[in-house]
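>>> Sharing a sequence plus its predicted fold:
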Amino acid sequence: MADPAGHPEPEEIEIGAVLHALADANRRKVVTDLWNAPVGEERTCQSFALPVSKSTLTHHFKILRESGLVWSIDKGNRNDVSLRREDLEARFPGLLKAVVSGSLHPAA
């Protein structure tokens, strides 16, 4: 992983890390919101309004970045994120669609 921000190269994205990241409902919400946004849209981490502390929010976005689910874009005084849609679709075809359609959510 040569990227100083901790983004894995597309071929380094591992299914175990992706599934671990998606196991958390807050992180699934981030991925779903980004999936439903226009392709390539960047959002601030705070814009997702997750019901967690700032340190927990930072942790969630670190997991998403290191798993390869999102790009973290340093804007100086804030970080924006965008979904790595093409990389994930190439590596694990259909996975993101399955996640956002709810097939990986636990049964109620």
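Looks like it came in fine.

>>> For the rest of this, base every contact and every neighbour count on C-alpha atoms.
Will do.

>>> Could you look up the SS state of residue 51?
Under DSSP: H, G, I helix; E, B strand; the rest coil, residue 51 falls in the coil class.

>>> In the lengthiest helix in the chain, which residues are buried?
Longest helix of the chain, by residue count under DSSP state H: helix 54-67. For helix 54-67, burial by neighbour count (16 or more other CA atoms under 10 Å) applies to 57, 60-67.

>>> what does stretch 14-31 give?
For stretch 14-31, the neighbour count (16+ other CA under 10 Å) marks 17-18, 21-22, 26-31 as buried.

>>> okay, now the one to match up with it:
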Amino acid sequence: MPRVLPEPSADSFDLTVILSALAEPGRRALMTELYRSTDPVDCAVVVEKADLGLSNPTISHHYRVLREAGLIRTVAEGRKRIVKVRRDDMDARFPGLLTAVLGT
């Protein structure tokens, strides 16, 4: 049974935490790949496309930071992790921020 991993509510988004999460180049590259897709995607597919050359623990850490900042929603389906950018929540709270930072 799929389960959504813990994430902050849109009302509790902290701009400092969001910008800090996006300041790291590896996380920004992951977010850019995710932002290009409007559909949920398997996190492993995004890592392959981004070709970051990072270890699996580092990539897992980056996904966790992005999720805890409220930038992505992660759904666990068995061993798979399906991720999606929380566009609507972000745009409602900070209009245009993701487009400005990610440049897409």
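Received the coordinates, thanks. This is a predicted model, so every value here is computed, not measured.

>>> Could you get me the TM-score between them?
TM-score for the superposed chains, counting by TM-score structural alignment, normalised by the length of the second structure: 0.85, backed by 97 aligned residues with a CA RMSD of 1.5 Å.

>>> what does the longest helix of the first structure correspond to over in the second structure?
Using TM-score structural alignment, helix 54-67 of the first structure lines up with residues 56-69 of the second structure.

>>> Mind checking which of the buried residues of stretch 14-31 of the first structure land in helices?
Of these, the ones assigned to helices by DSSP H are 17-18, 21-22, 26-31.

>>> Please identify which pair of those residues lies farthest apart.
17 and 29 (16.9 Å; CA to CA).

>>> circling back: name the nearest of the buried residues of helix 54-67 of the first structure relative to residue 95 of the first structure.
Nearest to residue 95 of the first structure among the buried residues of helix 54-67 of the first structure is residue 67, at 13.9 Å by CA to CA.

>>> thought the closest one was touching residue 18?
Yes - between residue 67 of the first structure and residue 18 there is a contact at 5.3 Å, judged by CA atoms under 8 Å.

>>> Apart from its neighbours in sequence, what residue is nearest the residue nearest to the spatial centre of the second structure?
For the second structure, residue 72 is the residue whose C-alpha lies nearest the centre (CA atoms, centre = their mean; 3.7 Å). Computed as CA to CA, 6 or more residues apart in numbering, the closest residue to residue 72 of the second structure that is not its neighbour in sequence is residue 85, at 4.3 Å.

>>> Counterpart of the one you found over in the first structure?
Using TM-score structural alignment, residue 85 of the second structure lines up with residue 83 in the first structure.

>>> what does residue 96 of the first structure align to in the second structure?
Per TM-score structural alignment, the equivalent position to residue 96 of the first structure in the second structure is residue 98.

>>> and that match, how many neighbours?
Using other CA atoms under 10 Å, residue 98 of the second structure is surrounded by 21 other residues.

>>> ok, now residue 88 of the first structure?
21.

>>> surely it meets residue 69?
Yes - between residue 88 of the first structure and residue 69 there is a contact under CA under 8 Å: 7.2 Å.

>>> Distance check, residue 12 of the first structure against residue 68 of the first structure.
Distance, residue 12 of the first structure to residue 68 of the first structure, by CA to CA, to the nearest Å: 8 Å.

>>> ok, those two, which is more surrounded?
Each of residue 12 of the first structure and residue 68 has its neighbours counted (other CA under 10 Å); residue 68 has more, 28 against 12.
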